[in-house]
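> Sharing a sequence plus its predicted fold:
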Amino acid sequence: MRTSNKNEDLKILENKLNYTFRNKSFLKNSLTHSSYANEKNLGIINSNERLEFLGDAILNLIVSQYLYKKYPNHSEGELTKIRAKVVCESSLAYVAREIGVGDYLLLGKGEESTGGRNRESILADTTEAIIGAVYMDSDFKETNKQLLDRFEDNIVKAVEKGELFSDYKTELQEKYQRSPNSKIEYHIFKEEGPEHNKIFYMNVFLNENLLGSGKGRNKKEAEQMAAKSALFLLGKNNE
């Protein structure tokens, strides 16, 4: 595992990204987690959070533009749901794992010891930061090319095959949002494993009635799996 920002390591990452940075400091900055910046007294402004902010906006714009042009017969609501699947945390973390981004992160000791290199939220945020870094190092045209090379297959899966990372929580919420007295809540009922590699078990309730259960490597994933279980059981009951 590579855990530094040495130039020889960054060259390997650049090969995986299929992009060579003119200014390596943008790439280094995109891989610097706030926990590391704080621990080394670099200041939060020198973490990847500003690039993450920029990358999030660019990603949403490029995916939105692509969907608008590619699918002229889809409604605003349909396009919004597709985009949500493509740019959701699980999708971004998946892209990061494909590239091996976790190996190049600079983390504080606390995040390192609790499995931060494989944490969904950290990987997703870093993907956005790298997008921001590419944009700052090049221009919109180059960033657009880089993103579509990486995400176009995910878009096709989401649109044409109905696959990818479904937002089951939103789907479940939409099922009941028209009823003013409906209240959906998620509660952890069990945790297993060491601190750095926990499994969370989650129940989802509608007005205190159990709808479904699920498990995941973090609370968000467990909530999604509980919502997926609820949707499946609701579908079975309506058959």
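Alright, I've got the coordinates. Numbering: from 1, shown residues only.

> contacts and neighbour counts: CA atoms only from here.
Noted.

> From Pro180, how far off is the residue nearest in space to the middle of the chain?
Closest residue to the average C-alpha location of the chain: Glu89 at 1.9 Å, with C-alpha atoms, centre = their mean. Glu89 sits 29 Å away from Pro180 when distances are taken as C-alpha to C-alpha, to the nearest Å.

> The nearest residue to Thr114 once chain neighbours are set aside and Ser35: what is the separation?
The shortest distance from Thr114 to any non-neighbouring residue, by C-alpha to C-alpha, 6 or more residues apart in numbering, is to His196 (4.0 Å). Per C-alpha to C-alpha, His196 is found 16 Å from Ser35.

> Which one's more surrounded, the two?
Ser35 (18 against 15; other C-alpha atoms under 10 Å).

> if I pick the more buried one, what's in contact with it?
By C-alpha atoms under 8 Å, 6 or more residues apart in numbering, the contact list for Ser35 reads Leu107, Gly108, Lys109, Gly110, Glu111.

> Return the member of the residues you listed nearest to Val95.
Leu107 (19.4 Å; C-alpha to C-alpha).

> which residues does that closest one contact?
Counted by C-alpha under 8 Å, 6+ apart, Leu107 has contacts Thr32, His33, Ser34, Ser35, Tyr36, Gly116, Arg117.

> which non-adjacent residue is nearest it?
Nearest to Leu107 is Tyr36, by C-alpha to C-alpha, 6+ apart, at 4.7 Å.

> Regarding the one you found, which helix or strand does it belong to?
helix 34-39 (DSSP states H and E).

> Could you do Leu10 as well?
Assigned by DSSP H and E, Leu10 falls in helix 7-17.

> This structure: strands as residue ranges?
In the chain, the strands defined using DSSP state E lie at 184-192, 199-206, 209-216.

> picking that back up, check the offset of the helix holding Leu10 from the chain's centre.
22 Å (C-alpha atoms, centre = their mean, to the nearest Å).

> Pull the number of nearby residues for Ile188.
By other C-alpha under 10 Å, neighbour count at Ile188 equals 16.

> another structure for you, compare them:
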Amino acid sequence: MKKSLTPLCKKLGYHFNDPSRILLALTHRSFGGQNNERLEFLGDSIVNFVIAEELFSRFQEAKEGQLSRLRARLVRGATLAEIAKEFGLGDYLRLGSGELKSGGFRRESILADALEAIIGAMYLDGGMEACRQCVLQWFESRLDQLTLEDTQKDPKTRLQEFLQSRQEALPQYDVISIEGEAHAQTFTIECNVSMLQDKTIGIGSSRRGAEQQAARKALEHLGVDKANG
């Protein structure tokens, strides 16, 4: 790889004793040969454990379900991709020509997977404590912003439970449009709720995100959520 990894390692806050480990962590399967999928598997388990341990310590009054939802919010792909972008990780990825042409270096799933792979590589290179310190440093600002109010169930789940409690039909989500290239699509989703005269619309970079937005608007119209959503 022509580009020096030193600036990236400085941003990560970790110096690899074996540089081949981070190189492998940055290698997508499209590149050919060995890739980062095994390291991603390891890193996924580690980041879940480190964040779970930290949440367990910070929120001593929280119930299991609350802790699970807080962890899910932190270690979801979108959050991992945000952190990867903060490090400029896309500039260092090793991708095949097809992924390069389609903008794979910007794709959230690839960025999130690479970050997990780096966590796995750090664990193998420096052990659990060094890995834990880095992960907690990366997530520090997000951890500091968390409160138990963030453990509320997602809008789609709350809308479904609200309707079920009133023996109403479940909401129906329909795709109205999908625009943009494969790596940067925008989804428009329509949510149809029997208790509402008008359908609600959600727009997002993923189908799930658009559905959640449409469900949130439906909850607002039903008076379940405040209008500030």
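The structure has been received and is ready for your questions. These figures come from a predicted structure and were not determined experimentally.

> before we move on, back to that, closest one of the contacts of Leu107 of the first structure to Lys161 of the first structure?
Arg117 (30.6 Å).

> can you tell me which residues contact the residue in the second structure that that closest one lines up against?
The equivalent of Arg117 of the first structure in the second structure is Phe105 (alignment by TM-score structural alignment). Neighbouring residues of Phe105 of the second structure by C-alpha under 8 Å, 6+ apart: Gly90, Asp91, Leu93, Leu95, Glu99, Leu111.

> again, 7 Å this time
Going by C-alpha atoms under 7 Å, 6 or more residues apart in numbering, Phe105 of the second structure touches Gly90, Leu93.

> before we move on, back to that, can you add distance to Val63 of the first structure and give the contacts of Leu107 of the first structure back as TSV?
Converted to TSV, the contacts of Leu107 of the first structure look like this (distance: C-alpha to C-alpha, whole Å):
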residue	distance to Val63 of the first structure
Thr32	25
His33	25
Ser34	27
Ser35	30
Tyr36	31
Gly116	28
Arg117	26
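
> where's Gly77 of the second structure relative to Leu170 of the second structure, distance?
For Gly77 of the second structure, the distance to Leu170 of the second structure - C-alpha to C-alpha - is 27 Å.

> and the lengthiest helix in the second structure, which stretch of the first structure?
Looking across the second structure with DSSP state H, the single longest helix is helix 37-58. Using TM-score structural alignment, helix 37-58 of the second structure lines up with residues 49-70 of the first structure.

> so how far does that stretch sit from its counterpart in the second structure?
Once fitted to the second structure, stretch 49-70 of the first structure is off its aligned match by 0.8 Å on average (mean C-alpha distance after the TM-score superposition for the first structure).

> contacting residues around that stretch?
Ser30, Leu79, Arg83, Asp125, Thr126, Glu128, Ala129, Ile131, Gly132, Ala133, Asn144.

> again with stretch 154-166 of the first structure
Ile82, Lys85, Val86, Ser90, Ser91.

> Out of these, name the ones that lie in helices.
Ile82, Lys85, Val86, Ser90, Ser91.

> Now render the residues you listed as a markdown table, adding neighbour count and distance to Leu206 of the first structure.
As requested, those are exported to a markdown table (neighbours: other C-alpha atoms under 10 Å; distance: C-alpha to C-alpha, whole Å):
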| residue | neighbour count | distance to Leu206 of the first structure |
| --- | --- | --- |
| Ile82 | 24 | 26 |
| Lys85 | 23 | 24 |
| Val86 | 26 | 28 |
| Ser90 | 21 | 25 |
| Ser91 | 20 | 28 |
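
> Out of these, which two sit at the greatest distance?
Most distant of these, by C-alpha to C-alpha, are Ile82 and Ser90, 13.9 Å apart.

> What's the local residue count around the residue mapped onto Gly193 of the first structure from the second structure?
When the second structure is aligned by TM-score structural alignment, Gly193 of the first structure is paired with Gly180. Residue crowding around Gly180 of the second structure was assessed by other C-alpha under 10 Å; the count is 10.

> I'd say Gly180 of the second structure and Thr186 touch.
Yes - between Gly180 of the second structure and Thr186 a contact is recorded at 6.3 Å, counting by C-alpha atoms under 7 Å.

> Residue in the second structure paired with Asp103 of the first structure?
Using TM-score structural alignment, Asp103 of the first structure sits opposite Asp91 in the second structure.

> For its match, grab the count of nearby residues.
The burial count for Asp91 of the second structure: 12, using other C-alpha under 10 Å.

> How about the one 5 residues further on?
Residue crowding around Gly96 of the second structure was assessed by other C-alpha under 10 Å; the count is 15.
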